[in-house]
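Q: pasting the sequence and the predicted model now:
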Amino acid sequence: MSFEITPGAPEPLGLRLVAGGANVAVYSETAEQIDLCLFDATGARELSRVKLPGRAGPVFHGFVPGLKAGALYGLRAHGPCAPERGLYFDPRKLLLDPFALELNQTPRSHPSLFPSPDDSGPHAPKAKACAPEPAPARRARIPWRDTVIYEMHVRGFTKRLGGVPESLRGTFAGLAQPEAIAHLKRLGVTTLELLPCAAWLDERHLVDLGLPNYWGYSPIALLAPDPRLAPGGWTEVRETVAALQTAGLEVLIDVVLNHSGEGDGHGPMVSLRGLDNPAYYRLSPENPAGYINDAGCGNILQADHPAVVRLAMDALRAWAIYGGVDGFRFDLMTTLGRRADGFDPHAPLLTAIAQDPALRELKIISEPWDLGPGGYQLGAFPAPWGEWNDKFRDTVRKFWRGDSSMIGELATRLAGSADLFAGKKPPSRSVNFVTAHDGFTLADLVSYARKHNEANGEQNRDGTDASFSWNNGVEGATKDEAILAARRRDQRALLATLIFSRGTPMLSMGAEFGHSQNGNNNAYAQDNEVSWLDWDKADPRLLAFVTRALALRRTTPAFTDETFLTGADQGDSPPDVEWFGERDPMRAPDHWRGGERLFLGAVFTLGESRAALLLNAGRAPVACALPPRAGKSWRRALDTQSEDGAPRAERGVIAARSAVVFIEENQGE
C-alpha cells in the first residue's frame, strides 16, 4: 500500500481528521525525521511507511489525503541513540501518537517494546483515527459546600453488580446502568471521582508475575480512554457521563500527568521517550541517561516544558470536551508545579489549568504531594481548588485507634483545618477522607493491625506500614460475633467523624457496606475478587447508616458552612463553635492538655442551625450535658451504637467507642 503525503500544517498536534483526509503533526526538538506508519485492521501488519515532509521548528507535519476514521497508525522517530545525552531514538520501535484519541485495543506489554534490536511494530499499541463528538452541556455544577465525593474504580464497581448485563460489567457503560445509578443516588453522594481512565500499560514486573496494573496509574495515551474501561471509546465515555449528569451526579476523572508508563531507562519505549526524551522527561543533571523519580514510578514528566504543558492541557480539554466531565483529581500534583529548583505554585502548567476557559470553572482537586524534595505542599494550591487532606485521615485514625494527645489536632480537623487553609480557601476545599483506593479499605482498617500484601508478589514489601490501623483483638477474619460487632461499630464511628466534619467528605468505594480486600493495603495489581465489590456480601445495616448520616448532613447547614470557626462570643447568639470534654467546656489552654483524653464534643452554630457532634473513643460511657437555650431542646439524631444509626433512647450518655449527633430544635417539635 502506498499513499501520497503533502506538507500539511503544524497545528493541531496529533493526527486529526479533516475534510479530505488527515493532518499529522508531531512535536520533537531532537528528532531528525518522523515517519507515519499505517497498519492493517489487525494492527499486526505494517502496510506503509512515509516520512512527514513538513517541518515548522520542533513540529514535523504532513497531510494524508483520503485517510478515514478507523485507520490504525503509529510513528517512528529517527535520530541519535545517545543515552549519555538523554537521547533514545530507535526507528525499530513503533511509537504512539501522544495526542491519539483512541487505541485499537488494550495495550499489552511485549519484550520487543523494551531496549532490544527487535521491531516492536507488530506488538506495540496502535492509535486509531477518529473524530469524537463534543459532549452535551449537562454539568450539574454542585456547590462545594454540598459536595460529597465517592471515589470509585469503574471496573471494580460494576464487575459483580447484579442487574447489569454481563457484557457491560466493569465498563463505563455498566456504570450508566440503572442499578449502578440507583445505588449512588440512594446513598446520597453527589460527585464521583473515577480512578484513572486514560489508556495505560502494565509494568514489566507485573507481567512477569502474571498480574495486571488494575488501578491504571501508568498512562501511555493521555487523550485516549482505556479500552478495558471504555471499549466504545469516547462515545461510551460521553454517553455514560451524560447519563450520570442527568441523574444529578458530577463526574471527576483522576488524571496522571506527573509520570508515564515508560518507566526508567530500562522500561518500554512506546511514545514520549522515543519521540523527544529530553523535552518530555526531567532528566538527572549529573547523568542525562537517568531520570528524576519524584513520583516513585521511574520517571516524571518535565511539567514546566512547553511540550508537556501542551500535552497535558490538550488531554484535560479532551476529557472536558469529548467526555463532558465535571472536573479532575490530579495524582501527585506537586510534580506538576515542580521546576528544576523546586515547587512553584505559579508554575506554567498550574497557571495554565487555572486560567483555561474550558477548565477553570470545573472542580479541581490536587493530591498535594510527591516524593521529591519539598514535595509536601498541602495548602499551597490555587484558592478555587480542593486538596486531599491526609492530615485529616491520619488524625481521625489515630484518635479512634486510642492514641493519646489527639484531641487538639482532632478539633482542628473537625473545624476545617484552618491551620492549613485559613486565609487561602474555604473549609470546603479540604477534601477529608479516612480511606481511599491507596491503603486499607474501611472494613480492613479496623480488622488488620498490619498489611497483608503477599498476593502482590513483592514479599509484602509494598504498601505503607504507617496505616494507623487496629484489629479489635484478632488479626483478620474471625467468627467471633463480639469482635465483628466492635469492628462494625468502629466503622460507623469513623464514617460519622468524616461526614460531620467541616470540609468535603470523600468516601472510598465499598466503605458504605463493608468491602474488604483481605488486609491488602496496596491492591493496585488485583483485578479480581479482592478489589471488585461483592454486592452479595454488602451489609445493608451499614449502608442504611451511611444513607442516614449523609441525609442528616445535607439538611444541617451548621455542618457545611463555608467559613472557618473562631469560637468568639457573638453577643446574644451562641459562638459558632463550643468545645467541651468529658466534664467541662474547653475554654482555656489547660483544658486541652492531658494525654489520656479520648472524648471531644463540639456544638456548631450557624444562624438558626445548631448541631452537636460528640466523639467518645474511650472504653467507658460519658455523661454529657449540652449547652441549653431558652425555648430549645436537643434531639439525638444519630447514634453509631445502632447498626443503622437510629438514635438510642438514653439522654446525655455517649456510649463507649461511639459518635453521636444532636440537633437543636424548638421545644415541642
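A: Sure, I can see it. These figures come from a predicted structure and were not determined experimentally. Numbering: from 1, shown residues only.

Q: contacts and neighbour counts: CA atoms only from here.
A: Will do.

Q: the stretch 51-200 of the chain: helices as residue ranges?
A: Ranges of helices in the stretch 51-200 of the chain, per DSSP state H, counting those that start in this stretch, are 154-158, 172-175, 178-187.

Q: tell me what the first one is packed against?
A: Judged by 3 or more CA pairs under 8 Å, 6 or more residues apart in numbering; DSSP states H and E, the packing partners of helix 154-158 are helix 172-175.

Q: chain center to the helix it packs on, what's the gap?
A: Per CA atoms, centre = their mean, to the nearest Å, the displacement of helix 172-175 from the mean C-alpha position of its chain is 18 Å.

Q: list the helices and strands it packs on?
A: Counting by 3+ CA pairs under 8 Å, 6+ apart, the packing neighbours recorded for helix 172-175 are helix 154-158, helix 233-246.

Q: list the contacts of the first one.
A: By CA atoms under 8 Å, 6 or more residues apart in numbering, the surrounding residues in contact with helix 154-158 are 164, 169-172, 174-175, 180, 194-195, 229, 509, 527, 531-533.

Q: another one to put next to it:
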Amino acid sequence: MKVWPGQPYPLGATWDGAGVNFALFSENATGVELCLFDSPNARAESHRVALTERTDLVWHAYLPEARPGQLYGYRVQGPYEPQEGHRFNPHKLLIDPYAKAVAGDVRWDDAVFGYRIGDPAADLSFDERDSAPFVPKCVVVDPAFSWGGDTRPRTPWHKTIIYELHVKGFTKLYPEVPEEMRGTYAGLAHPSVVDYLRSLGVTAVELMPVHQFVSDKYLHERGLTNYWGYNSIGFFAPHAAYSSGGVMGQQVAEFKTMVKTLHREGIEVILDVVYNHTGEGSQLGPTLAFRGIDNAAFYRLVAGQPRYYMDYTGCGNTLNMNHPRTLQLIMDSLRYWVLEMHVDGFRFDLASALARELHEVDRLGAFFDIIHQDPVLSQVKLIAEPWDLGEGGYQVGNFPLLWAEWNGIYRDNVRSFWRGDAGQIDDLAFRLTGSSDLYERGGRRPYASVNFVTAHDGFTLADLTSYNEKHNEANQEENHDGHDHNISWNCSVEGPTDDPEVLNLRARQQRNFLATLLLSQGVPMLVAGDETGRTQAGNNNAWCQDNEISWVDWNLDERKRELLEFTRRLIQLFHTHPVLRRRKFFQGRQIRGAESKDISWFRPDGQEMSETDWRNEQARSLAVRLAGDAIDEVDERGNRVTDDTLLLLLNAHHRAVSFVLPAHRQGITWEQLLDTRESFGRRKTRRTVRGGGSYRLEARSLALFRLEAGGETGAHAEEQASAQVEEQRDESEPPDTQAARREAGVLRAAPEAEGTQTIYCEHAGAIVPLDEGFCRACSRQVSEGDGIHRPPTPEMLKRLGYATTDVPEGEAQGEDQGEAPATEERPEEE
C-alpha cells in the first residue's frame, strides 16, 4: 500500500477525489498507527500504517489508494501514567474525533477498558487485550451531495416557534411512515411527517442529540439504553442507528436529505449538541477515543490529582475548553454542521460548562469570543441551556449578545401560577412580557428568552397535570433518579382516572399552559407530543427508555385531537399577530401617538394595577392589554408594524372571576378570540363585550380578546359595517362564496383583512381565510380536488351555525352583575 506524507490539515479523513488524507492531533503521543478494516465486524485490521509525519502536534499521512467507504481507526502510543493524566494504550482501537461517519456499536467486553476490570489497582492497572473486535469503526465519507439550490429559511427569531423532538421517537409509531423508515432521518423527512409539521405551524425542529453516541455498560446490563443520546463519542458523525439506508456513509447523505426536505417546507433544523463531556465517563470508563488519543489535552483534570476528572456535567468528565485544540475541535464541528450539513442553529447542552475558565463561569470566555467573531457561526441560531452541575453554574440571563437561552425561570413561574401558588403575579408579568428582568440590562431582546413549560427532561404536559410525584420505576433506580421539584398538580387524582371532572380540568390546564406559552413575548418551544396529550406514565427522566414510554403515540382519541386543533389555533394566532412577538421590550407608555400605553395591567375590576396590587400574595387573576398601535417597530421594508389591540385575561383561582373589560374611550367593543374552558378554545358563535362590560372567566381559565372596529386600526381590524348582516358586496370574495352567503343570509365567513378569501377546511371543520393560497387553519396549500378544502355552500354555512343569533338566556358573560346587554354573540369570523 502506498503511503505519502500527507498534510496536517484538515484534521480527520479527507477524500479529495484521488485519495484520502489522514490527520490526527495528539500532543503527548510518542507514536500513532492508522488501522484499516475490511468490514465493521472485522476482529482485526487488514493493514497498519505508521504515521511518521508530525507537524504542529498533528500526525498525518496520505493514502492514494484509499477510497470512500474505507473503515479505519487509530492506535496511539505514549505513557500510561494515570497519576500524571496520561492514559495511552496501543492495544485499544480508537475512534477518530473528526470521523464523518461511524459504523457499528460498542460491544461491552472488558477489552474496551484501558485497565484490568477487577484488578485491585483499578484504573492504575494496564490492560493488554485488543479492543478492535468490540468498538465501532470510522468511515471515510465522500461529501458530494446534490443540494439542488437548498436555501436556509432564516426565520427571524421573533417569528420562530421551536419544536423539540427525538428523531427515533417522533416517527417510530407514525402510521403513514413505512416500517423500514420509522425512527430514522428518512422517516422525519417523509411527506406525511413534514405535512404534519407544516400544518402544526412550527418553524424549527430542535433535534435531540444526533451526534454519534454510546450507551453505558450498566444500561446494557439492565436491558436499557441511552435513548436521549447525551453521550457523544463523535462530534462530526450523524448517529448511524437513525439511518434507514446503511452505516457506511449513507447516514450522512440521509441526514442531508432530511435537512433539504425540511428547508423546502420552510422549517429550520436546530441540533441539540453535547460538547461539555464525552461518552468515555470517569477514570473508570472505557477507552474509546479522546482518552486514548490525548487524555490530558481533551479533558479537564483535577489540579494536583490529574488521575481524576473535573465533572461539571454529572457524566464523569468535562471537555477541556481551555486547550486550543479541544476548542478547535468544537468550532470545527460546529462549522461542519453548518457548512456541510446545512443546519440552522444549535442548542448547547449544559452550556455553562463550556464557559468555565478554571472554576468560574466566564460569560465572556474564549468559547464565546471565538463564536462571536466567526462569520459562519455568528449568523446561526445559538441557544444555551444556561446551567451545569457545578458551583455557580445556574446562569439564566447571563449569556452574551447573539445568544438565546432556555428560560428555566419562565417554566417554573408559569407552572407555579397555574398550580395556584400564592404570590406569583409579579413574576408572571415579567415572563409574559419577555423576561426583561433577565435580558434587557444586557442589551438583549425578548427573543433571547426561549420560553418553555416542558422539555424532554421532566414531565410531559399531560403528566404535568396528572402527577404530583415522579414515577420512574422503569429506570431501575428505585425511583431515586429524576427531579423531585416538578411544580406539578395532578388535579386531585394521581395518574390515570375515568373521572370526567378531573379529565376536563386536566385538559383545561393543558390548554392554559399552551395558551400562556404561545401568547407570551419571546420564543416559544413546544415538545413533540404535548400537542396531542402524550404521556410517559409519570416518568420524568425517560432518558433510558427506548420504548412506548418515550415514543410519540399517534393513536389519537377525540380529546387528543381537540388539543391538537387547539394548539394549531394558538400557533395561528402567534403568526397572525405581531403584537404577540415584539422585537423590543414594552415601555409602559404611549408611543407614536397611540391611544393607550403599549402595555397596561388591570385588576379584575378593571382598575389599573398599583404597586400594592403587585405585592398582593393572594392575587391569582390579572388582565393585560397589548396595544397594537404602539409596537414602535418597522418590518423588513421599513413599514411601521401595527396590529390589533389584544386583551389577555388569566384566572388561576379555584373559582370563577368576573373581569370588567377596559374602556379607554366610549363605544369600544372587545371580541373574544379564545377561552380555554372550550375544548377548541372557541365557539361557533363569537362573543363580543362592550368596554366597561363584564366577562365571567371560569376557574383556572384564560381568555383572549381583540379590540373591534372603532378601536385602534390594526393589521386585522375591520370596518364596523362588516359586523352587520346586510354588508356590502366585496369584490375580493369569490362569487360562489358570496352567492352561498347571500342565499343562507349569514355574515361573511372568517374575514381577517381586506382582500381575504375563504374556504372550508376539513381538518378544522370550519370556514377559514386563505393566506396567499394557503389555508390559515391547516397551513396546507389549497388546490382543487385536494380532498381537504372546498368552497362554502349554503347548506354548509347553515350546518356550521354561521348565522346571526341572539345571546341565549343566561349565557351573557357578566350575568352575575346583570351585564347581559354588554355581551353579544354572533357568527364566528376567523
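A: In hand now; what should we look at? Keep in mind that this is a model prediction, so the values were computed, not measured.

Q: export the helices of the stretch 51-200 of the first structure to CSV and tack on distance to Phe330 of the first structure and mean neighbour count?
A: Below are the helices of the stretch 51-200 of the first structure laid out as CSV (distance: least, CA to CA, whole Å; neighbours: other CA atoms under 10 Å):
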stretch, distance to Phe330 of the first structure, mean neighbour count
helix 154-158, 17, 25
helix 172-175, 20, 26
helix 178-187, 23, 15
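
Q: I'd say Ser701 of the second structure and Asn512 touch.
A: Yes. Counting by CA atoms under 8 Å, Ser701 of the second structure does reach Asn512; the two are 6.4 Å apart.

Q: quick one, which of those two is more surrounded?
A: Ser701 (28 against 24; other CA atoms under 10 Å).

Q: for the more buried one, what are its contacts?
A: Arg508, Gln509, Asn512, Leu650, Asn651, Ala652, Asp675, Thr676, Arg677.

Q: which bit of the second structure covers stretch 394-411 of the first structure?
A: Residues 412-429 of the second structure are matched to stretch 394-411 of the first structure when aligned by TM-score structural alignment.

Q: who's in contact with Met310 of the second structure?
A: Here Met310 of the second structure is in contact with Arg300, Leu301, Val302, Gly316, Asn317, Thr318 (CA under 8 Å, 6+ apart).

Q: how about the helices of the stretch 51-200 of the first structure, which one is nearest Gly290 of the first structure?
A: helix 154-158 (34.8 Å; CA to CA).

Q: what does the closest one correspond to over in the second structure?
A: Counting by TM-score structural alignment, helix 154-158 of the first structure sits on residues 167-171 of the second structure.

Q: what's the mean deviation for that stretch versus the first structure?
A: Here the mean offset of stretch 167-171 of the second structure against the first structure after fitting is 0.6 Å, by mean CA distance after the TM-score superposition for the first structure.

Q: and the most centrally placed residue in the first structure, what helix or strand is that in?
A: Closest residue to the average C-alpha location of the first structure: Asp254 at 4.4 Å, with CA atoms, centre = their mean. Element membership for Asp254 of the first structure (DSSP states H and E) is strand 250-255.

Q: any chance you could map the strands in the stretch 251-400 of the first structure?
A: Listed in chain order, the strands of the stretch 251-400 of the first structure (DSSP state E, counting those that start in this stretch) span 327-330, 338-339, 342-343, 363-366, 386-389.

Q: can you redo the ones you listed as a markdown table with mean neighbour count and distance to Cys81 of the first structure?
A: Formatted as a markdown table, these follow (neighbours: other CA atoms under 10 Å; distance: least, CA to CA, whole Å):
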| stretch | mean neighbour count | distance to Cys81 of the first structure |
| --- | --- | --- |
| strand 327-330 | 24 | 33 |
| strand 338-339 | 23 | 26 |
| strand 342-343 | 16 | 30 |
| strand 363-366 | 23 | 37 |
| strand 386-389 | 26 | 41 |
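
Q: is it possible to get CSV of these that adds distance to Trp592 of the first structure?
A: Listed next are the strands of the stretch 251-400 of the first structure as CSV, based on distance: least, CA to CA, whole Å:
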stretch, distance to Trp592 of the first structure
strand 327-330, 36
strand 338-339, 39
strand 342-343, 36
strand 363-366, 32
strand 386-389, 23
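
Q: quick one on the thing from earlier: could you check how far the equivalent of the residue nearest to the centre of the first structure over in the second structure is from Gln250 of the second structure?
A: Under the alignment (TM-score structural alignment), Asp254 of the first structure pairs with Asp272 in the second structure. Using CA to CA, to the nearest Å, we find Asp272 of the second structure at a distance of 22 Å from Gln250 of the second structure.

Q: that older thread, nearest to Gly62 of the first structure among the contacts of helix 154-158 of the first structure?
A: Proximity of these to Gly62 of the first structure (CA to CA) peaks at Leu229, which lies at 32.3 Å.

Q: which of the contacts of helix 154-158 of the first structure sit farthest apart?
A: With distances taken as CA to CA, the most widely separated pair in those is Val164 and Leu195, at 20.3 Å.

Q: what about those two, which has more around it?
A: Between Val164 of the first structure and Leu195, counting by other CA under 10 Å, Leu195 is the more crowded of the two (23 against 20).
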